[in-house]
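In: Here you go, sequence then predicted model.
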Amino acid sequence: MIAAPRIWVTRALPGAEDTAARLRAMGLPPLVDPLLAVVPLSPSIDLEGVAALAFTSVNGVEAFARLCTDRDRPVFAVGDRTARAAREAGFGEVASADGDVEALAALIVGSAARIDGAVLHPGALEPAGDMISPLVAAGLTARRVAVYETVERDPDPATLAELGTLAVVLLHSPRAARKLARVLEAHPAPSLRALCLSPSVAGALGTAEQDGRLASVAFAPHPTETALLDLLTA
């Protein structure tokens, strides 16, 4: 029996292991080799005047939870997995936007009447999207605090040696996509399909498909991992 080609999971740990587990449940063998790594930061957390928290990633929840023991404020989460992480961290009131940063901002703006104070967004040092501006434009007070940093890492030599046998690479962020595009300049993979979480992630690959570094590029119709993985069976 011929083994199924492996699926390259490029997102940072620990999320990469969650994705790998979902792939195994689908009967698809994963190759976990992140192109990004999460480095926790240690800022001072000031919650004075803060009425709600907004999280755009599981990493943000986990980093904030290590820095602050307060769990009294309501949480707005970008998606269901981030919402679940917030509940597991001890937050009682959690709402999920089940989408992307724009959907999260819309959820918060729609809840503005019950937010009596500022919205604090604990997240990455270099966020993938701007969530603060839409909130401020809607009349809310909002600010960010960087609780972790995402840094790029090179793929393992063994992964580069297997590029010709891999079926698909999964990309969850524009930064990972940009890193992959640079890797493929020296190691093109004309038989590799790139499946992306959103149009912005796909766009970050630039001309990788057109110039033959990738076989094809597609993005999920909805920016959730479930929709992304559904592309594998479409």
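Out: Done, it's in. Numbers count the residues shown, from 1 in each chain.

In: hey, let's count contacts and neighbours off CA atoms from now on
Out: Noted.

In: buried sites along the host helix or strand of Val183?
Out: Assigning secondary structure by DSSP states H and E places Val183 in helix 174-186. By neighbour count on 16 or more other CA atoms under 10 Å, the buried set for helix 174-186 is Pro174, Arg175, Ala176, Ala177, Arg178, Lys179, Leu180, Ala181, Val183, Leu184.

In: Okay, helices next: where are they in this structure?
Out: Per DSSP state H, the chain carries helices over the ranges 15-25, 58-67, 80-88, 101-110, 132-137, 157-161, 174-186, 199-203, 225-230.

In: So for Gly49, which of those sits nearest?
Out: Among the helices of the chain, the nearest to Gly49 by CA to CA is helix 132-137 (15.5 Å).

In: and the closest one, what other elements does it pack with?
Out: Using 3 or more CA pairs under 8 Å, 6 or more residues apart in numbering; DSSP states H and E, the elements in contact with helix 132-137 are helix 101-110, strand 142-152.

In: And these: which comes nearest Leu36?
Out: Proximity to Leu36 (CA to CA) singles out strand 142-152 among the helices and strands packed on helix 132-137, at 4.5 Å.

In: tell me the angle of that closest one relative to helix 174-186?
Out: In terms of direction (axes from the mean of the first three to the mean of the last three CA atoms, to 10 degrees), strand 142-152 departs from helix 174-186 by 20 degrees.

In: Pasting the second one now:
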Amino acid sequence: MRVVVTRPEISAARTAERLKLLGHDPVLLPLSRAIHHRQVATQALVLPHSALIVTSAEAFRALGGIDTGLKIDRDIQLFAVGEKTAAAARSAGFTNIHIGSGDGAGLADLIASKLESPDRPLLYLAGKPRAESLENRLEELGLPVRVAEIYKMIPIDYHAEELRKRLLTSQAQAVLLYSRENAARFFEIAEHHAVSLPETAFLCISPRTAHAVPVAFRPDVRIAESPDENALFALL
């Protein structure tokens, strides 16, 4: 199966390798790239905090280039939104990791179950744009949190001919969509070409992602049973 991968380039390369091992033909179409704000990360980490919250492996790539003179406490409690983020935390040397079920609100509930009344704020090493479900739920639970936007995802533009080549030359049979923003961006730049993909399935990692798919394409949407790539692959 020819599968379009819309994740940012570093993550997309890993996904492509997994697809190849399963016998599929991946087509890389990264829709965004990261800009890291390492000074913001440094300033946030030197302030007192009771635990770290991370919802994307990109946060650890942002941490990778910060001031080497800053000692990061890698034994501090770290709350990761899911297993992929937790794996990135382990690779970055963190040892005290709690793993959520893949969504922000659920992660907030996990944090509340582990930290009843922290005397210092939680530090959320966040990106932009992002869903607000985690922060909203933390506020509902009365948990203090300080948000540090340490990276920003900016869109990648493609010429029409390049999109036609990647999507239509050898017709894609599936498009993997990883977030609401990711899905919205795909159809913003490729909706005209997607009309010419009547046999293509749009595989969404969550209902929230699926809601960003234009109504005309929703009959071809499939939604993963859980918000992780393994469940997304199960739709292929």
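Out: Looks like it came in fine. Since the model is a prediction, treat every value here as computed from it, not as a measurement.

In: TM-score of the superposition?
Out: The TM-score (TM-score structural alignment, normalised by the length of structure 1) is 0.88; 224 aligned residues with a CA RMSD of 1.9 Å.

In: residue range for the helix holding Val183 of structure 1 in structure 2?
Out: Using TM-score structural alignment, helix 174-186 of structure 1 corresponds to residues 180-192 of structure 2.

In: re the thing from before, the helix holding Val183 of structure 1 vs structure 2 - mean distance after superposition?
Out: Here the mean offset of helix 174-186 of structure 1 against structure 2 after fitting is 1.6 Å, by mean CA distance after the TM-score superposition for structure 1.

In: contact partners of that helix?
Out: Helix 174-186 of structure 1 is contacted by residues 10-11, 35-36, 128, 152, 154, 171, 200-206, 208, 213 when judged by CA atoms under 8 Å, 6 or more residues apart in numbering.

In: chain center to that helix: distance?
Out: How far helix 174-186 of structure 1 lies from its chain's middle: 16 Å, per CA atoms, centre = their mean, to the nearest Å.

In: next one: stretch 150-167 of structure 1
Out: 19 Å.

In: same thing with stretch 85-97 of structure 1?
Out: Relative to its chain's centre, stretch 85-97 of structure 1 lies at 17 Å (CA atoms, centre = their mean).

In: for structure 2, which residue is closest to the average position?
Out: Ser56 (5.2 Å; CA atoms, centre = their mean).

In: Please list all residues in contact with that one.
Out: Contact partners of Ser56 of structure 2, counting by CA under 8 Å, 6+ apart, are Ala80, Val81, Thr85, Ala126.

In: which of those residues does structure 1 keep?
Out: Contacts from these that recur in structure 1, judged by both residues aligned by TM-score structural alignment, their matches' CA atoms under 8 Å, are Ala80, Val81, Thr85, Ala126.

In: Out of these, give me the one that has the most neighbours.
Out: Tallying neighbours with other CA atoms under 10 Å puts Ala80 at the head of these, with 28 neighbours.

In: so how far is Ala77 of structure 1 from the counterpart of Gly142 of structure 2 in structure 1?
Out: Matched across to structure 1, Gly142 of structure 2 falls on Gly139, judged by TM-score structural alignment. Distance of Gly139 of structure 1 to Ala77 of structure 1, computed by CA to CA, to the nearest Å: 20 Å.

In: now swap in Gly90 of structure 1 and tell me
Out: Counting by CA to CA, the gap from Gly90 of structure 1 to Ala77 of structure 1 is 14 Å.

In: From Glu48 of structure 1, how far off is the counterpart of Arg120 of structure 2 in structure 1?
Out: Aligned counterpart of Arg120 of structure 2 in structure 1: Gly117 (TM-score structural alignment). Gly117 of structure 1 sits 9 Å away from Glu48 of structure 1, going by CA to CA.

In: All good on my end, thank you.
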